[in-house]
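Asks: sequence isn't available, so here's the structure alone:
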């Protein structure tokens, strides 16, 4: 496996070195590079929430990188050395901002190298179709008629197949106990890449002929990305209808994947279990509809007090679970105290069972806190530990945080 990864990277570096010393780079190419880098950064910033979930959910299968829109546009506009700059900038930004340095660095380097080999292969295919094109000119200007369509389709196929084959090979090699077909990922991912290739071509045509309309295509890419994938993942997460939080099963599956990542990185992962104190009294006094308003308000308060990288789920009834990647038990306790304080000052306006408007106050939470690996090393054991800490908080007067194995916080 090590030899395979090193070989792919060495070939990518060799391609970069060979093209860097032989390919002329025009001033206009640098301008287009700047535009594509800015577009890719804006794209990732807008979609970072869903991309964190998609990348984690894709563990063990190829992670379909929708930055392919900009990478394939780079094939049609930029020489290979500048394609490498675009790819490197995108992966570096992704590692820093989307995954907050919690992705395995050598995996990202390997993935970037596979993308560079894919873009170089696609560039070579287009150059073979149009050998007379000035090396300083973008290849998109040469595409014309049916021949251009064939060249574009071939370049798109090479781009996808090179990257896909190299990544699938690595996944199969590192997961010998898993069925090989699982490494192929869902067939629908191929449609996403086909769409990305088409959009990449549209981006280049607009940038060459009507550059002032390019921002409209960026909006189009973002709209398709968020409009199509976000509902898909919300459905997959089986979002709780009352609170908008993810379901207990989805939360558990994501927690298991996050612990596996943390085990590789040597990072901690905090877990909180929260229970709304005396919730039955609220239902009995004001009615279940008012109780539902309280649950929604508490859920929103919890979400406001955690980071975008954290995962909040409804565990059942009036219980909530929070996953805190990269946070140890001390940090989890601080987060729990912030959440408890935020809930304590809530004023929830609701309608009681008589139809009268009421304001419900005096809410409190009992919280159990713990962290991987100090509290436990599996999701099940970690949940059992923080649940026991939660009941300890209940037994000792409620409205407090208890750390698993450490007493009151």
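Replies: Received the coordinates, thanks. Here the structure is a predicted model, which is why all the values come from computation and not from measurement. Numbers count the residues shown, from 1 in each chain.

Asks: make it CA atoms for all contacts and neighbour counts henceforth
Replies: Noted.

Asks: now the strands for the protein?
Replies: 269-276, 311-316, 319-325, 348-351, 357-360, 365-372, 401-403, 407-408 (DSSP state E).

Asks: helices of the chain, start to end?
Replies: Remark: helices assigned in the chain by DSSP state H are 2-22, 27-57, 68-77, 80-93, 105-129, 145-174, 188-209, 214-224, 230-236, 248-265, 279-286, 288-304, 329-344, 379-395.

Asks: use this one as the comparison:
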């Protein structure tokens, strides 16, 4: 934790402190009865069983989850049920119990999540729990408990419960998103919401928590069915995450070759319908094998990630960057305008790659790596190009020409008009608007 950026460290400590203070402050609002302890035991036992039955799925989910994606807490079924039917002290204890058991059972050896982040996640849930508890205590006539009959008062109480659930969810997600943004300064706002649809599953888990709260009060044996439903919910989340993982390259955050090809096909089809130019770039890092051989493959992965960030910073929102394979990248540029614009974009990308500075491993001083890229470019429409494969072949041929011409240069396909050399070229036509491009999803 102490190696985290200073802003992240301060933020984490502040949120943890608020969670601790709020938990202690609300613990005395409602006294604890023997019946409360019994209900806590039933809910806690169900939570432990559910965690045990889903721990393999949870482990896979965490490995698949991206760095800018928030953790989906399906344990909210039990912690939100505790908020509704138990005093604040026991509701907080349920949050701590579920996170503690999950940490011990889901990550017994290899732990992809640092402990301080797991504690921080628990703290954000505690903050939301205390806020929800205060709302329920102030507005619900049935607190702690759930409405037992359909009356005007019970309808009002249900509205209070929905508001408390929304508040708990918003506080939890909001605090986590701020932490992700501070940890990833280059992440865009839209990146933080890439899996927001998945986050709604946590809201669904809280709805299931309302059912669990009603059941534990009236007929606890029915909680077995909720445990089974929760296991099925976990599997559904995992399938969706695997679908996302198949679209995003884990090392660079760009689109996979398959997803990029799909997007480029759609772009070319639209270009044909509108008779609009489409550009395609293939970027290959020069002598990348030397980087891997000298500094190791983990550092080579850092280089790939750095190059990917530069690509995303240069292209537009409607463009698409993909990892074409190894040290090659591909960029589809719809509505690029003309060949001069295409050349300008390719040249700016080449310069960005050449300017990358990374701290090499092994305690060496910061140095500018001898990193460069060769770029092949092709433009549609052009003679002999009518399909995406032909456009890719044209760009790939231009890339080989760049490699054979000394590398660290841009070459245009012979199927498009040539442009003057860079020092004789007219003023660059900047087609890059504000914003940057995510990998297509």
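Replies: Received the coordinates, thanks. Computed from a predicted structure; not experimentally measured.

Asks: what's the counterpart of residue 193 of structure 1 in structure 2?
Replies: With TM-score structural alignment as the criterion, residue 193 of structure 1 lines up with residue 202 in structure 2.

Asks: distance of its match relative to residue 72 of structure 2?
Replies: When distance is defined by Cα to Cα, to the nearest Å, residue 202 of structure 2 is 6 Å away from residue 72 of structure 2.

Asks: between these two, who's got more neighbours?
Replies: Neighbour tally, residue 202 of structure 2 and residue 72, criterion other Cα atoms under 10 Å: the higher count belongs to residue 72, 23 against 20.

Asks: how near is the aligned partner of that one in structure 1 to residue 57 of structure 1?
Replies: Taking TM-score structural alignment, the alignment pairs residue 72 of structure 2 with residue 64 from structure 1. Distance, residue 64 of structure 1 to residue 57 of structure 1, using Cα to Cα: 11 Å.

Asks: could you do residue 154 of structure 1 as well?
Replies: 30 Å.

Asks: which residues are in contact with the match of residue 72 of structure 2?
Replies: The contact partners of residue 64 of structure 1, by Cα atoms under 8 Å, 6 or more residues apart in numbering, come to 189, 192, 193.

Asks: before we move on, what about residue 147 of structure 2?
Replies: Residues near residue 147 of structure 2 by Cα under 8 Å, 6+ apart: 154, 157, 158.

Asks: counterpart of the last one over in structure 1?
Replies: In the superposition onto structure 1, residue 158 of structure 2 corresponds to residue 149 when matched by TM-score structural alignment.

Asks: doesn't residue 143 make contact with its match?
Replies: Yes: with contact defined as Cα atoms under 8 Å, residue 149 of structure 1 reaches residue 143; the gap is 7.4 Å.

Asks: have a look at the two and say which one is more surrounded.
Replies: Using other Cα under 10 Å, the more surrounded residue of residue 149 of structure 1 and residue 143 is residue 143, with 17 against 12.

Asks: surely that one meets residue 153?
Replies: No: Residue 143 of structure 1 is beyond contact range of residue 153, at 11.3 Å (criterion: Cα under 8 Å).

Asks: isn't residue 386 of structure 1 right next to residue 376, touching?
Replies: No: with contact defined as Cα under 8 Å, residue 386 of structure 1 does not reach residue 376; the gap is 9.7 Å.

Asks: compare these two (neighbour count), which wins?
Replies: Comparing residue 386 of structure 1 with residue 376 by other Cα under 10 Å, the one with more neighbours is residue 386, at 27 against 17.
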